[in-house]
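1. Build me a model from this:
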Amino acid sequence: MTEWMSIVVVVNPGDVDLVSGLVWDLGVSGIEEQPLPDGAVELRIGCERTIAQQALEVLAERWAPTAEPVAADEGLDAWRDHAQVWRIGSIVIVPPWLETPSDVAESDLVLVIDPGHAFGSASHETTRMCLEAVVELVTPGCAVADIGCGSGVLAIAAARRGATTVVATDIAADAIVATLDNALTNNVADL
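-> Next up, the predicted model:
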């Protein structure tokens, strides 16, 4: 299992691009910039432990970085506290720990979707736009490919709307697990 680290370094605004470039070149996974009240910028850098060691050496030449390990699931489930039901046209996306709304019509397509640690709870505008396209374009018997399927919400919606050939694929193992679990939950396990 990959060990993840969070590196924190405070820099002057003029050094943000330099620091970012240095650590991106090492292969970090992400950088969060947070302006501070004094005008400095705090950079939070996420990376694997082996990359963190290199990044700390490079950064320590000019700045004072700190690092701490990140638990494998730290924060990954915090979003669940803010999850909500989403309605996109006639599709209603319900997280399994929430109640299905009482105003759901029999003609609505209710999907129970748990994204787990994958993308695809319908909270993001692009997912909702794609679901609108599923409502508009998917007809019984058509074929659909969901590339970068995340939770599988688009593939599952297409299958439930009658697509007979549905392929869902992703490079993230968590996404494949979430898609298969959600497909089973929504009775379309033959994706």
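2. C-alpha only now, for contacts and for neighbours.
-> Will do.
3. For Ala143, give me its contacts.
-> Contacts for Ala143 (CA atoms under 8 Å, 6 or more residues apart in numbering) come out as Ala163, Thr164, Thr165, Val166.
4. Another for comparison:
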Amino acid sequence: MKWTQITIETTCEAVDLLSAFLDEEGVLGIEVDDNVPLTDEEMAAMFVDLLPDEMPTDDGTAKVSCYLDDSFDKEEIKTKIKNELERLSEFIPVGACNIIESETEDVDWMNNWKAYFKPFRLYDNIVIKPTWENAPSDVTDDDIVIDIDPGAAFGTGSHETTRLCIGQLKKYMKEGDLVLDCGSGSGILSFVCSNLGAKEVLGIDIDETAVHVSIENRDINHITEDQVRFLCGNVLADKELVQSIEPKYDIVVANILADVIIPLSGVVQQFMKDDAKFICSGIINTKEDEVRQALLDNHFRIVDTVSMKDWISFVAEKDN
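-> Presented below is the predicted three-dimensional model:
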């Protein structure tokens, strides 16, 4: 299927307002291309291992692109964009305001990233393999090979925070444990736990797309629903979901972000057995003290802290 790509040449100041406008119009795949340098924290959060050696100079310009299928009246959308630029120009600089139309195939913007996702050894005996790639030559019978197609979901598993979680799961999880994976993404940690001997894993994510993708990945890896189950929901906001989760878990793992782990630490104990462990990762080192204090304030005792580059992982248990 071919899509019409609409690209607006504008300024960095207008990016957020234009993006919000396009979102309200129901267009797909909004992209922003600017020359604003990334901070170290932003680069880490992007899960990017390599960046170009030379970055262009920030000149204040930006391009905002979106994609239209055949259900859109292209001329009508372009007219609306032109009118919105004129309106915004009364308040902020909007730049060149050129509106460029082109055609693109699905593969141009949905699948190109696959060229950069290669098999890799996540941990000593755990290998993550994209479904469209062959297994690496160094894989042995003792390795756990997990096939993943992230689709539009978050997580190829290559980031330090995932490695930190794996190390702590290997250290604290026992054969036959029940595991709750909060923020399960594309399902990697859930599948790792199952392969490491968990009796039952429940993965929860707020993103419906992530849940759909993780279920597909579960089937690809020949894991049954009795072994690993996925639900869509928000344990911080959905009381009915919280009440449906039994307090039976030996391990709760959350590889999310510090700003989610902080409120989660006030909720998660009700899912845990008395001697259970809460393994949390995704914590940038600038947030370490805040997360530690949140755990202590919510009656956890921190039993282990590990780090990798700029990232921190805590293991905590109930302070009974």
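5. ok so, going back, now render the contacts of Ala143 of the first structure as TSV, adding secondary structure.
-> Below are these laid out as TSV (DSSP: H, G, I helix; E, B strand; the rest coil):
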residue	secondary structure
Ala163	coil
Thr164	coil
Thr165	strand
Val166	strand
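6. So which of those is the closest to Gln53 of the first structure?
-> When the contacts of Ala143 of the first structure are compared for distance to Gln53 of the first structure (CA to CA), Val166 wins out at 43.2 Å.
7. So the alignment partner in the second structure of that closest one versus Asn195 of the second structure, what's the distance?
-> When the second structure is aligned by TM-score structural alignment, Val166 of the first structure is paired with Val201. Per CA to CA, to the nearest Å, Val201 of the second structure is found 11 Å from Asn195 of the second structure.
8. which parts of the host helix or strand of His212 of the second structure are buried?
-> Secondary structure assignment for His212 of the second structure, by DSSP states H and E: helix 208-220. If you call a residue buried by 16 or more other CA atoms under 10 Å, then helix 208-220 of the second structure has these buried ones: Thr209, Ala210, Val211, His212, Val213, Ser214, Ile215, Glu216, Asn217, Arg218.
9. same question, stretch 12-29 of the second structure
-> Cys12, Ala14, Val15, Leu18, Ser19, Leu22, Val27.
10. Mark which of these are part of helices, please.
-> Cys12, Ala14, Val15, Leu18, Ser19, Leu22 (DSSP state H).
11. Roughly how far does the third one sit from Ile77 of the second structure?
-> Per CA to CA, Val15 of the second structure is found 17 Å from Ile77 of the second structure.
12. hang on, the earlier thing: please identify which of Val201 and Asn195 of the second structure sits among more neighbours.
-> With neighbours defined as other CA atoms under 10 Å, Val201 of the second structure and Asn195 compare such that Val201 has more, 25 against 16.
13. got the contact list for that one?
-> Leu178, Val179, Leu180, Asp181, Ser190, Cys193, Ser194, Gln227, Val228, Arg229.
14. Trace the second one over to the first structure, please.
-> Read it as Val179 of the second structure. Counting by TM-score structural alignment, the partner of Val179 of the second structure is Val144.
15. Test my guess that that match contacts Leu154.
-> No: using CA atoms under 8 Å, Val144 of the first structure is not in contact with Leu154; the gap is 9.2 Å.
16. More neighbours: those two, which one.
-> A count of neighbours by other CA under 10 Å puts Leu154 above the other of Val144 of the first structure and Leu154, at 27 against 18.
17. Is the more buried one located within a strand, as I assumed?
-> No: with three-state DSSP as the criterion, Leu154 of the first structure is located in helix rather than a strand.
18. just checking, it touches Leu131?
-> Yes: between Leu154 of the first structure and Leu131 there is a contact under CA under 8 Å: 6.3 Å.
19. and the lengthiest strand in the second structure, which stretch of the first structure?
-> Criterion DSSP state E: the longest strand present in the second structure is strand 272-284. Strand 272-284 of the second structure lines up with nothing in the first structure when matched by TM-score structural alignment.
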